[in-house]
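> Kindly generate the corresponding structure for this input.
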Amino acid sequence: MAFDRSASRTYADLSRRNFLINGAVAGSGLVLSVSLPFGQGNAVGNDSFAPNAFIRIGPDGEIVLTMPYVEMGQGTYTSIPMLIAEELEVGLKQVRIEHAPPNEKLYGNPLLGVQATGNSNAIRGAWKPLREAGAAARIMLIATAAGRWGVDAGSCHAETGEVVHTPSGRRLKYGELAADAAHIAVPTNVVLKKPEEFKLIGTPAKRLDASGKVNGSVLYGIDARPPGVKIATLAQSPVFGGRLKSLDDSAARAVKGVRQIVRLEDAVAVVADHMGAAKKGLEALKIEWDEGAHSGLSTQDVARDLEQAILRPGSVAQSIGNADQAIANAATRVEASYQLPFLAHATMEPMNCTVHFRGSECEIWVGTQAIARVQAMAAKAAGLPVEKVIVHNHLIGGGFGRRLEADGAVRAVEIAKQVDGPVKVVWTREEDIQQDMYRPYWVDRIAAGLDKDGKPIAWRNRFAGSSVIARWLPPAFKDGLDPDTTEGAIDLVYALPNFHVEYVRAEPSGIRTAFWRSVGPSHNVFVSESFIDELAAAARQDAVTYRRMLLDHNPRAKAVLDLAAEKAGWGSVLPKGRGRGIALQHVFGSYLAQVAEVEVAKDGSVRVHRVVCAMDCGTVVNPDTVQAQIQSGVNFGVTAALYGEITLKNGRVEQTNFDTYQILRINEAPAIEVHVVKSAEPPGGMGEAGTSGIVPAIANAIFAATGKRLRKMPIDVNALKQPV
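Predicted coordinates for the structure are as follows:
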């Protein structure tokens, strides 16, 4: 698969219709522009929606998709072309991908309203519009061929990139028809294939980007090497908000290969011929920091502030019936408090950005999940109009939400402004972890009331923590709430007649928070699924049976619960020290049940041996991607359960590298089974669902094995040690 970053196009204005194909001649090809309507009716301008995907058919018959999403391992650059190829009747290898340039108007994500890749919604957003685009293009090409032959279009069909006159067998390739097809009237209604007619959708497709990753031909951000580039690495104030007080750089300047020392208000960068020299120069610097107001901050301070915040009423996220009254009159009352820590992203590709600042313009090479945001913030840092900042996007070696932020690009621009020629700024692993923007710390207080039979009649939860959306996308934070922070805490799959959830926004001082794989659900599903397990235990009922009795109204949830339990052998005898735990969720538009089988050793260490997942994610586009994403998400979540924690001491992040911020090792990875429930519903999200559900499944399995309930992550080994 090739990426063409040099192509330059002018796109026509599009109407307010939810779907539009605007025919225009581009050279001798057919240009198709696809409008993906914003959710919630977010219009740009008075009479138009911002389109975010474009298709071009050239005289060679190749289909070029300008991709508004970025590939970071999730398979988007294979699955989304499958949608076009399916309806257009072409082979998947005929579709070529171009990275979309920064343009919020043209490439805004239809479910987010901004140009970004995240929230497990690339396939969800593209599902119908891109299929409609392919179908409409097919109709236009067939009409063009029928006109040339002087036959009825109904006597023609498309197959493998050609239009065929069925009675005579005459054929014309798409490339031969493209220029004339640009003048055909756009069909106002198209009929999409029925699921039973799919040839590509639902079949395992080999990743189009795999060969390029193996042979090294595709470029990640860290691979960018414009002519004359220098390499820089940096040290930023170890306390957020601190400033550079003094610097002795004499030893650093003496390091062979070091070319320049760049001083900023709160950082120092060493510019060199290569990374080795830059790192040696950085180590030779003698830096004194003015640590500022947060120099004494600790994790305990953050937790205490949140525990105080949760005492005050929050914004009501969902309220059904009268939970307080029902709990007061319940036969049994159950209460619990939960805490979840800050977490780093720790992507394999550390933060990096290459910038050539030329005074009147700025050129940037980076891998980003939000290219338009990078352009806008880089322009501000450079003191230039947005149109004078050129951004080239690349594949990403791990995003998990970290590269929805533009801080790395802004920092690189600040450094590049003092460097003559292009400079690639690469963060060390230590800088990457200690200067991350972390998943928020959360505190929950939750209570429920049970009737005499142990059935829940009321549920009340109040939780406090940071809202990433309030900072990242302020218009989406309304009345003290946002959809990310509350997802997984409200609209639960269970029938609960009295239900009340409040959110208290509490931003921690001295530490930055950001999106992290599954973000809000990674917190809320842990709390909800741990607590429903507590209710089952209080009622002295089996965890699966208890959940099942609350799902009569929700057949999709019940189906995945039953399938996961069956495939995991729920109820069968396990050796001493082992236990099974289950978690059930409906987040990112998908239903997922996970059973974790764990072993707790005498020293308290935990081994996750097996994970069984049952998934109903609606229509499956690429089964291989579904399985891979679940496996990836599970391992990411197991890491969080066993090891994940960012702690603060004296205003500093204590973790520095993979020795202190440990990642699941390959020998620790569990056996993972993925079972997919066949569904004709529209696709749900896949990239994050596996992460949010596995942590409570592990915690519940530990309870089953030991009788000890864990309400705080990561797992406290000391709490699980058996007495000698």
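
> From here on, just use CA atoms for contacts and neighbour counts.
Will do.

> Return the set of buried residues in the longest helix seen in the chain.
The residue-count maximum for a helix in the chain (DSSP state H) belongs to helix 122-149. For helix 122-149, a neighbour-count test (16 or more other C-alpha atoms under 10 Å) marks 122-146 as buried.

> With stretch 157-168 instead?
Buried residues in stretch 157-168 (16+ other C-alpha under 10 Å): H157, A158, G161, E162, V163, V164, H165.

> Among those residues, name the ones in strands.
Under the assignment DSSP state E, those contribute H157, A158, E162, V163, V164, H165 to strands.

> Can you tell me the closest non-neighbouring residue to the fifth one?
Spatial nearest neighbour of V164, excluding adjacent residues (C-alpha to C-alpha, 6 or more residues apart in numbering): R171 at 4.6 Å.

> Also the third one?
In space, not counting the residues next to it along the chain, E162 is nearest to K173; the distance is 4.3 Å by C-alpha to C-alpha, 6+ apart.

> give me every residue that touches the one you found.
G61, G161, E162, V163 (C-alpha atoms under 8 Å, 6 or more residues apart in numbering).

> same check, this time on P623
Going by C-alpha under 8 Å, 6+ apart, the list of residues near P623 reads G202, T203, P204, A205.

> for the stretch 551-700 of the chain, what spans make up the strands?
Here the stretch 551-700 of the chain has its strands, by DSSP state E, counting those that start in this stretch, at 578-587, 590-600, 606-616, 648-649, 652-653, 671-676.

> how much space between the most centrally placed residue in the chain and G480?
Nearest residue to the geometric centre of the chain (C-alpha atoms, centre = their mean): G118, 3.9 Å. G118 sits 22 Å away from G480, going by C-alpha to C-alpha, to the nearest Å.

> With L584 instead?
27 Å.

> Looking at those two, which one has more neighbours?
Higher neighbour count among L584 and G480: L584, with 31 against 15, using other C-alpha atoms under 10 Å.

> That one and D301, how far apart?
33 Å.

> Flag every buried residue along stretch 574-592.
Neighbour-count burial for stretch 574-592 [16+ other C-alpha under 10 Å]: 578-592.

> farthest-separated two in these?
Farthest pair in the buried residues of stretch 574-592 (C-alpha to C-alpha) is R578 and G589. Separation: 32.3 Å.

> D290 against G241, yeah?
No - between D290 and G241 there is no contact under C-alpha atoms under 8 Å: 9.2 Å.

> compare with the first, here's sequence two:
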Amino acid sequence: MTQVLSRRSFLASSAGLVIGMTLPLAARAQSGAAAAFQSGAIDEASFAPNAFVRVAPDDTVTVIIKHIEFGQGPFTGLATLVAEEMDADWGQMRAENAPANDELYKNLAFGMQGTGGSTAMANSYMQMRKAGAAARAMLVAAAAEEWGVPESEITISKGEISHGSGKSSGFGALAEKAAGMTPPEDPPVKSVDQFVLIGTDLPKLDTRAKSTGTAIFTMDVYREGMLTVVVAHPPKFGATVGSYDDSAVLDVPGVQAVRQIPQGVAVYATSTHAALKGREALKVEWDDSAAEKRSSAAIFEAFSKAASEGGKDAEVLGDGAAGIDGAAQVIEAEFRFPYLAHAPMEPLDGVIEVREDGAEVWMGSQFPALDKPTIVQTLGLSPESVQLNVMLAGGSFGRRAQDTAHFAGELAEVAKAAGAPGSFKLVWTREDDLHGGYYRPLTVHKMRAGLDADGKLTGWEDVVANQSIMAGGPMAQMMQDGMDPTSYEGSTKMPYELGNLRVGWAAQESPVSVLWWRSVGHTHTGYATEVFLDMVLEAQGKDPVQGRLDLIREDAARDRGVLEKVAEMAGWDGTKVKGDRAYGVAVHESFETYVAQIAEVSDAGGYPKVHRVWCAVDCGVAVNPNVIRAQMEGGIGFGLGSVLFDEITLGEGGVVQQANFDSYRMLRIHEMPEVMVEIIASDADPTGVGEPGVPPIGPAVANAWRALTGEAVTELPFLTTMEA
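You can find the predicted model right below:
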């Protein structure tokens, strides 16, 4: 399998130009390029610090992508930025995941290497353009020296370097000479009107490999003598191993060992089948004295009570909730959101090879900056002796963005417990993942609004009760005064002029492990605020679109822009029901991207059938319009399935009731609506698109459903698992 793995090497060529930006000279020895140079993988002419761009002798340009690719498009998006500034031809572009190197490949928004919060494009936009511009400048300098002409007379178009004398060259022929040029400190970049590739529909760089099966995921990695490992985890959150009996396990053909680790009991075998059969034969007595034993129903009641008590102030404007006191009409609603699993198509997996001199790891690491130190600490190794290779991953939706690095820690514990050097593949099944927690937090919103005798809005209150994702982990430093903004983001700083306003947060605790889920807090705040606002507008006798436009502040022009655009797209005329079809609207900003959607819904025997969705999005400069449209479509499908069908429920005693896609229902292909996406033209810096398409779809459908049936859906999902 060494040949397969060598294809993942990001510095495999023996000559060429490797270029990058922003690494201090003192850090050169830590760069991937430096390591390759020291090992003899490339020659001195190819060496450069902070390698983002590699030009090979065959004219190919490989961009080293610091953000993990799991379908959201950074391979294509970030390579586009480099290609634009190099004036490369799209056909010569390639992309590869960067290895773990926190200093070299940090997310500029986080200050550490990691992907999340729809920040990949936003934090890399100028960095990658500068890297491409630097490479172009060095190629031009090399051509000028080679041909004895002024640099100002050289042009580049579609990967061809030319001079008026008739001399021309591809990138590859000049790459080695270019590597000897001094990189410019701050190369100029193009203005928006000079863009050739940015803003065009370019085919994704990873589509062919993924379509043909040649793309290498963690599950495809095999090492000589490797053992497959599965772990028996506690059936209740917070439980631990009391004792276990492995006598029957060791009789299963292929099982090599059983070891207790902090996370449970690990079974080592020569195949996945043997490991799973061995785990089935394992008998474990669990100590659940500290476990969560409440059912989901009991947790909801506790959270509801906490929300009723008001929580701590997250945002207060004017007289806050006092604006509701004495109102002529008070509108109230309680919204309930269940735990949700991420359920990516590729469950968690990882390969670790421990050697006498260190360790090498292959996994779809979303936060290498946290995963690698966890492995280093667990194994008691030096950072320099551990290499973490970031692999392609089959989806995430937040599941691989673990601030506790729990999977990397479990992988390292498996290797440590083995007691000797070796190779181990840790695999979580779908059931492991759905039972294993790290869910979107169960959440309650208690909402009130007051109207005066003339129907004018006098006050708005939203109290959110849920668990903090950040508390107790490395991200806790981002909290302020004990407040976790990811718990209520989207319910604060709304674009509407609501007068007196109060948003409160009641922090709750449970052994159930929670994690960010695609669009994080916005996934529930977008639903609660937009559905409740629709209810208020209806009480005022106002049109859902015009009523929102009337409320949008003057400084919220981009919210207004997407709402006006989506109304135009759908031909909105104020009629909410036409025959057997109803129409609902929602608008929500998340991660600095503005999205408005209108859904067309009918009644399919007691639940919504969504026929069409119109979507307007403002994400700044549209680097790759086809990727943006795909992410909006994917976000709509993902969000629609979650509001219609999805829930993780704890039964009596706290045991999770869902196990696989038969009980955790996914949206089916015939249920996917027709989606029309319009991208607002903008010259603002680009913002993320991986998550913002999710929040508006739920409320848009719920608002259409209420218009059609009169039923306000305040507890999700629309259908329970049994009904679905």
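
> So which of the buried residues of stretch 574-592 of structure 1 is the closest to Y441 of structure 1?
Nearest to Y441 of structure 1 among the buried residues of stretch 574-592 of structure 1 is V587, at 20.2 Å by C-alpha to C-alpha.

> The closest one - nearest residue in space that isn't next to it in sequence?
V587 of structure 1's closest residue in space is G488 (C-alpha to C-alpha, 6+ apart), at 6.2 Å.

> for G61 of structure 1, same thing?
Using C-alpha to C-alpha, 6+ apart, the closest residue to G61 of structure 1 is G175 (3.8 Å).

> so where in structure 2 does stretch 66-75 of structure 1 end up aligned?
Aligned by TM-score structural alignment, stretch 66-75 of structure 1 corresponds to residues 64-73 of structure 2.

> Determine how far the last residue of the matching stretch lies from the first.
End-to-end distance of stretch 64-73 of structure 2: 14 Å, with C-alpha to C-alpha as the criterion.

> what distance separates it from the middle of the whole chain?
Relative to its chain's centre, stretch 64-73 of structure 2 lies at 10 Å (C-alpha atoms, centre = their mean, to the nearest Å).

> Same question for stretch 370-386 of structure 2.
Offset of stretch 370-386 of structure 2 from its chain centre (C-alpha atoms, centre = their mean): 25 Å.

> Surely S487 of structure 2 touches V463?
No - with contact defined as C-alpha under 8 Å, S487 of structure 2 and V463 do not form a contacting pair (10.9 Å).

> Give me the common contacts of these two.
Counting by C-alpha under 8 Å, 6+ apart, the residues touching both S487 of structure 2 and V463 are W505.

> Helices of the stretch 401-550 of structure 2, residue ranges please.
Counting by DSSP state H, counting those that start in this stretch, the stretch 401-550 of structure 2 has helices at residues 406-418, 430-435, 522-539, 544-551.

> Can you tell me what sits against the third one?
It refers to helix 522-539 of structure 2. Under C-alpha under 8 Å, 6+ apart, the answer for helix 522-539 of structure 2 is 331, 333, 335, 337, 443, 445, 447, 449, 455, 488-491, 517, 543-544, 547, 586-588, 590, 694-696, 698-700, 702-703, 714.

> how big's the offset between that helix and structure 1?
In the superposition against structure 1, helix 522-539 of structure 2 averages 1.0 Å from its aligned positions (mean C-alpha distance after the TM-score superposition for structure 1).

> tell me the angle of that helix relative to strand 581-590?
Counting by axes from the mean of the first three to the mean of the last three C-alpha atoms, to 10 degrees, helix 522-539 of structure 2 points 130 degrees away from the direction of strand 581-590.

> Can you point out the buried residues in helix 522-539 of structure 2?
Result for helix 522-539 of structure 2 [16+ other C-alpha under 10 Å]: buried residues 522-537.

> Which member of those residues is positioned nearest R665 of structure 2?
Comparing the buried residues of helix 522-539 of structure 2 against R665 of structure 2 with C-alpha to C-alpha places T523 closest, at 18.0 Å.

> any idea how far M632 of structure 2 is from the closest one?
Distance from T523 of structure 2 to M632 of structure 2, by C-alpha to C-alpha: 14 Å.

> residue ranges for the strands of the stretch 151-300 of structure 1, please.
Taking DSSP E, counting those that start in this stretch as the criterion, the stretch 151-300 of structure 1 carries its strands at 156-159, 162-165, 171-173, 230-236, 243-248, 258-263, 267-272, 286-290.

> From the ones in strands among the buried residues of stretch 157-168 of structure 1, pick the one nearest R505 of structure 1.
Of all these, the one with the least separation from R505 of structure 1 (C-alpha to C-alpha) is A158, at 55.0 Å.

> Could you pull up the contacting residues of the equivalent of that closest one over in structure 2?
Aligning on TM-score structural alignment places A158 of structure 1 opposite I156 in structure 2. Residues counted as contacts of I156 of structure 2 (C-alpha under 8 Å, 6+ apart) are M86, D87, A88, S162.

> Redo the residues you listed as CSV? Include distance to E353 of structure 2 and secondary structure.
Shown next, in CSV, are the contacts of I156 of structure 2 (distance: C-alpha to C-alpha, whole Å; DSSP: H, G, I helix; E, B strand; the rest coil):
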residue, distance to E353 of structure 2, secondary structure
M86, 39, helix
D87, 41, coil
A88, 38, coil
S162, 48, strand
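
> Dump those residues into TSV; add distance to L640 of structure 2 as well.
Shown next, in TSV, are these (distance: C-alpha to C-alpha, whole Å):
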residue	distance to L640 of structure 2
M86	40
D87	40
A88	39
S162	52
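
> Among those residues, which one lies nearest to H670 of structure 2?
Closest approach to H670 of structure 2 among those (C-alpha to C-alpha): A88, at 40.4 Å.

> Now which residue in structure 1 aligns to that closest one?
Per TM-score structural alignment, A88 of structure 2 is aligned with V90.

> if I pick G164 of structure 2, what's in contact with it?
The contact partners of G164 of structure 2, by C-alpha under 8 Å, 6+ apart, come to E153, I154.

> Counterpart of I390 of structure 1 over in structure 2?
Using TM-score structural alignment, I390 of structure 1 sits opposite Q387 in structure 2.

> Please apply the same query to L130 of structure 1.
Going residue by residue (TM-score structural alignment), L130 of structure 1 aligns to M128.

> likewise L106 of structure 1?
By TM-score structural alignment, L106 of structure 1 lines up with L104.

> Can you get me a residue count around that match?
26.

> try F499 of structure 1
Applying other C-alpha under 10 Å, we find 23 residues neighbouring F499 of structure 1.
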